[in-house]
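A.B. asks: sequence unknown, structure follows:
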C-alpha cells in the first residue's frame, strides 16, 4: 500500500509541474478573449491529434470503463471502445462542415441560437452545460475515489488540490494552455497505460493465469454473446456517441486546428486511438474480477492493484490517474467558459474584451467549486457519466441535423429533443436517489415504466425518438433555412481590427441587406 504522504507528494508535484508548464506555454499568447477561448488556427496535426486523445481520456477510463467490464464483461469492453471511436469518426465529417458554415464561430450554443432561435438555444445551453458540469464532477469524483482507495487520501483534499491547480493554469492561459498540456499528457499517458496493463498481467502470473482466474470467477464475462453484456455494450456505444456530439470540447478544437483538412485527419486518427485506449482500460475490469475480490465494481481496477501489484506499478497508476484527470478537467473548464463567453455579447450591452475575459474566468471558478462539492457526495463515476450521457443522446441528432438540413426548424428540433429526453428519462435508473424521489410523486408513480438497469431502453429510446421526430418534422416543415446567416451573424469577439463593435457584422454583398448592420446574436 502506498502511503498517504507519498501519494499526496506525487499529486502536488505533478500538479505544480503542469500548472507551470501551462502558464509558461500561454504567456504572451493570450491577448484577447479570442485567444483565451478558441486559440484559432494555432494547432497542427500532431498537437491536434494529441489534444483530441487527451481531452477525452479522463480518469474515468480507470474507473467507469473497468466498472463496465467488471459487471458486463467482454461485450461491454467492445461497446465502450466502439462508443469512443464513433463520435471521433462522426466529427471527421461534422468538423469540416462546422468550419465551412460557421468560419468565425466559437460554441455550439451560439450556433443553436442563430440556427434554431431562443427556445432551442435555451434547451441546448441547459443540456450542454449540465452535461459538461456532470463530467467535471465525475472526474473529480474519480480521482478522489482512486487516491482514497490506494492511499487513504481524504477525498476533499484530492478534489480541492486537483480542481484548484487546474483552475490556475486554465484561468490564465485558456485553451492554449490546455492544448499544450494535453500534448505532453498524451505522450506520457499511453505508455503509462500499457506499462500498467502489462505490469498487472505479469504480477498476476501471466496471461494464462489471468484467463484461468476469470474462468473460475465468472466465465460469462468472456462470452461476447452474453445478452446482458450485449445490451449494455450497445447502450454504452449510444450513450457516448450522443454525449460527445453535444460536447463543446470538440467544437473548440475544430476551430483551434490549422484548417479543415487537419480537422478531418486528426479526428480520424483519434477514432482509432481513443477506441483502442478505452477498450484496453475496460478490459482491466474483466481482469480484476477474475483475480481479486471485487466488492465494489466502481474501483475494480484499484482493487486488483491493492492485491497484486508492486508499489512501483501503484505509483505509476497514481501518476496516470492525475494526468488523465488534468487533461479532461482543463478541457471542460475551457469548454464551459467558452460557451457562456460566446453568448455574453448578446446578453450585455457591447461588453469589452476585458469584461468577456473576466466572465470566462469567473464562470470557471464557479464551476470548479460546485463540481468539487458534488464530487464529495458521489460514489459511482459510471452512474454520473451515464446520467450526463442521457442528456446528449436526446439532443445530439436534432442539433447536428441543423448543419445539413435546410428544412428543420427550431420548433421541430426542440420538440424532437424534449421528446427524446422524456422517453430516455422514463426508463433511466437515476443515481443519487433521484429516481426514487421522482417515482415517489403520486401521479408519476403509476405512469412511469420500470427503469432499465442495463440502460439500453433509455438510450435507444432517446436516440430513436429524437432521430425519427427530427426526420419527420423536417419533412413536414415548409421553411428553408439560409445557411449564409450563420456566417453573417456569428463573428469574432475581438473585433479583428475592423471598425465594427464586437458582436456586429456587415452582411455579405448580394444578400439584399447591403449597407445595414446585423446584430450578431
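C.D. replies: In hand now; what should we look at? The model shown is predicted, which means the values in this text are computed figures rather than measured ones.

A.B. asks: When you work out contacts or count neighbours from here on, use the C-alpha atoms and nothing else.
C.D. replies: Noted.

A.B. asks: ok but residue 249 is inside a helix, no?
C.D. replies: Yes: Residue 249 forms part of a helix when assessed by DSSP: H, G, I helix; E, B strand; the rest coil.

A.B. asks: Count the residues that sit near the residue nearest to it when sequence neighbours are not counted.
C.D. replies: What sits nearest to residue 249 in space, not counting adjacent residues and going by C-alpha to C-alpha, 6 or more residues apart in numbering, is residue 335, at 5.3 Å. Residues lying near residue 335 (other C-alpha atoms under 10 Å) number 29.

A.B. asks: likewise the one 3 residues further on?
C.D. replies: As a burial measure, residue 338 scores 33 neighbours (other C-alpha under 10 Å).

A.B. asks: wouldn't it be in contact with residue 107 here?
C.D. replies: Yes: counting by C-alpha atoms under 8 Å, residue 338 touches residue 107, with 6.7 Å between them.

A.B. asks: Spit out the contact partners of residue 45.
C.D. replies: Contact analysis of residue 45 by C-alpha atoms under 8 Å, 6 or more residues apart in numbering lists 257, 258, 262, 263, 265, 266.

A.B. asks: Please flag which of the residues you listed sit within helices.
C.D. replies: In helices, judged by DSSP state H, the following of the contacts of residue 45 are found: 262, 263, 265, 266.

A.B. asks: From those, pick the one nearest residue 399.
C.D. replies: Residue 399 has its nearest neighbour among those in residue 263, at 19.9 Å by C-alpha to C-alpha.

A.B. asks: which other helices and strands contact the host helix or strand of the residue nearest to residue 249?
C.D. replies: Per DSSP states H and E: residue 335 is located in helix 311-347. Secondary-structure packing of helix 311-347 (3 or more C-alpha pairs under 8 Å, 6 or more residues apart in numbering; DSSP states H and E): helix 4-26, helix 33-37, helix 45-56, helix 108-116, helix 118-151, helix 155-203, helix 248-256, helix 353-375.

A.B. asks: Presented hereafter is structure B, for comparison with structure A:
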C-alpha cells in the first residue's frame, strides 16, 4: 500500500528532520542548554507546567498508544479500548504523587537509580536498578525505530532497514544539540501536531464512513464483545496490561528525568494534565478500530501487513492521499517524541550513574543532589563537570542509537525474535522494581535486604511468565504477573530496616 513514491518518502523524512532540527537549534543557542550538566540533562530544572504536561503526554505516546490502541479496539471493541487506555492514564497520574516526593527527598537529583544508590548505599541494588532502567530505554528506542520503520516502509516501499537508520538518525541529530531541552521543545510541537491532525482526521473519517452509526457498529470489535467490563478480556488482557504499563512507567527514566526538570510547584499539575492529554489520543484513535471492525465498511488489511496498521488502513480507505499523509505525520510525531526522550533519558543514566567520578566530583554531586552550597574549589570542579557531562551524555546517545538499531534489525531478520513477546517479558522484569521504588520513597524502614529478597522471589515469577509467553498459556502469564508484585511486597515488608532512613 504505497501512498508515496520512494522519492517522496525520502523528501518527507528530510523535511520532518529539518523542522525538528531547526526548532531545536533556534531554542538552544544559549550555551547553558548545550554545555552545562543541569542544562543538558534537566533542561535547567525550571520547565513550566504547560511544556511539562505536553512533554509528558507526548513521550508516553509510544508505538502501542498509536497502533495497539487501534488494534485492541478493533479486536475487543470498547473493552479493548478501556483496558488499554485506563492503565496508561493511571501510570502517568501516579507520578503526581511520586514526582513531588522524590524532589522532596533529593532536590537536585537526576535519575531514579541515583536516588536508590543514595537511599540504600548498596551497589548491588543500584546496579540491578541501573540495568533494568538502561534496558527499558533500549526497548523504547528499539520499538520506535522498528514500528516507525514499518509505517514508512508500508506507505512508501522504502526498504525497512534504510528507514530505521534514517529515523534513528533524525531523532538523534536534534537530541544531540541540547539533550532534554531538545526533547521537551520538540515534544511540545509534536503533541500539538498530534492533537491538531487528530481533530481533523478522526471526525472526517467518521463523516466519510456514514456518521456515528459506522462507529457504534464496531463497539463489540471483531470478537463481538458485548460489555466494556467483559471478564474474559479483563482477565486475559486487562490484568497483565495494567501491571505492565504501570510497572513500565515506574521503570522509565524519562518520567523521573522530567520529575527533576519541571518546576517543583508545577509537578502535580504537569503529570495530571499529561495524563489527560495522553488519554485523548488512544481514545480518539480507537474510533478507527471500531470502524475497522464494522463489517459494513469492508475494511481489510493488505497481504503481508501486520494487524497494528489497521488504523492506517481505515484512514487510507476513507480519506484522500493527502489526508493519509497528515495522519502519518501525526504518527511520526508520536514515535519521534518517545525516541528522542529515550536518548535523553539513557544519556542521564550513563552520565550520572555509570561514569566513574573522582572523590571530589562525588562530593560535588552529593551536595548538588541535596541542594547544598558549594565552596569556591567545588564550584571549579562543577565547571569541569559542566564541560565533561554533556560530552559523555552525547556519546551515550550515539551508543544507544546503535544498540537500539541493532536490536531492531535483529527483530527484522530473526523471525523467532518477536518484538511483542520481548516487550511483555521486559515489562515483567520491570515489575520487579515497582514495590521497592514506591516503598523506598514513602517508607523509611525499607531495607536493602528486603529488596534483594524481593528480587529473588520476583525472578521465580519472571521465569513462569516467560514460559507462559512461550507456550501462550494465559493462566500462567496472569498468575506470574500478579505473583511478581505480591512476592515483592511480602519480602520488602518482611525485612524492615532496624533504623529509619533520615533524608
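C.D. replies: All right, it came through fine. Just so it is clear, the structure is predicted and the values come from calculations on it, not from any experiment.

A.B. asks: hmm, back to that, out of the helices and strands packed on helix 311-347 of the first structure, flag the one nearest residue 414 of the first structure.
C.D. replies: Closest approach to residue 414 of the first structure among these (C-alpha to C-alpha): helix 118-151, 5.3 Å.

A.B. asks: corresponding residue for residue 288 of the second structure in the first structure?
C.D. replies: Matched by TM-score structural alignment, residue 288 of the second structure corresponds to residue 284 in the first structure.

A.B. asks: How about that match: what's its closest non-neighbour residue?
C.D. replies: Nearest one to residue 284 of the first structure, counting by C-alpha to C-alpha, 6+ apart, is residue 66 at 5.6 Å.

A.B. asks: Could you find the counterpart of that neighbour in the second structure?
C.D. replies: Counting by TM-score structural alignment, residue 66 of the first structure corresponds to residue 70 in the second structure.

A.B. asks: Would you mind measuring from its match to residue 274 of the second structure?
C.D. replies: Distance of residue 70 of the second structure to residue 274 of the second structure, computed by C-alpha to C-alpha, to the nearest Å: 21 Å.

A.B. asks: surely residue 47 of the first structure meets residue 185?
C.D. replies: No: counting by C-alpha under 8 Å, residue 47 of the first structure does not reach residue 185; the two are 11.2 Å apart.

A.B. asks: number of nearby residues for the aligned residue in the first structure for residue 433 of the second structure?
C.D. replies: When the first structure is aligned by TM-score structural alignment, residue 433 of the second structure is paired with residue 395. Using other C-alpha under 10 Å, residue 395 of the first structure has 32 neighbouring residues.

A.B. asks: For residue 395 of the first structure, list the residues it contacts.
C.D. replies: By C-alpha under 8 Å, 6+ apart, the contact set of residue 395 of the first structure is 124, 242, 246, 416, 417, 418, 420, 421, 466.

A.B. asks: For the second one, which non-adjacent residue is spatially closest?
C.D. replies: Of all residues not flanking residue 242 of the first structure in the chain, residue 393 sits nearest, at 3.9 Å (C-alpha to C-alpha, 6+ apart).

A.B. asks: residues in contact with the one you found?
C.D. replies: Shown in contact with residue 393 of the first structure (C-alpha under 8 Å, 6+ apart): 238, 239, 241, 242, 243, 420, 421, 459, 462, 463.

A.B. asks: one more time with 10 Å
C.D. replies: 238-246, 417, 420-421, 424, 458-464, 466-467 (C-alpha atoms under 10 Å, 6 or more residues apart in numbering).

A.B. asks: Kindly confirm my reading that residue 404 of the first structure is in a helix.
C.D. replies: No: under three-state DSSP, residue 404 of the first structure falls outside any helix and is assigned coil.

A.B. asks: before we move on, the earlier item: from residue 314 of the first structure, how far out is the match of residue 288 of the second structure?
C.D. replies: The gap separating residue 284 of the first structure from residue 314 of the first structure is 14 Å, by C-alpha to C-alpha.

A.B. asks: Neighbour count for the two, which is higher?
C.D. replies: residue 284 (28 against 22).

A.B. asks: I'd like to know how far the more buried one sits from residue 375 of the first structure.
C.D. replies: In terms of C-alpha to C-alpha, residue 284 of the first structure sits 24 Å off from residue 375 of the first structure.

A.B. asks: what's around the residue in the second structure that residue 136 of the first structure lines up against, how many residues?
C.D. replies: Mapped onto the second structure by TM-score structural alignment, residue 136 of the first structure lines up with residue 141. Number of residues near residue 141 of the second structure (other C-alpha under 10 Å) recorded here: 30.

A.B. asks: Same question for residue 362 of the second structure.
C.D. replies: Using other C-alpha under 10 Å, residue 362 of the second structure has 12 other residues around it.

A.B. asks: dump the residue contacts of it.
C.D. replies: By C-alpha under 10 Å, 6+ apart, residue 362 of the second structure lies in contact with 356, 368.

A.B. asks: residue contacts, the counterpart of residue 122 of the first structure in the second structure?
C.D. replies: Using TM-score structural alignment, the partner of residue 122 of the first structure in the second structure is residue 127. For residue 127 of the second structure, the contacting residues are 113, 116, 117, 133, 353, 354, by C-alpha under 10 Å, 6+ apart.
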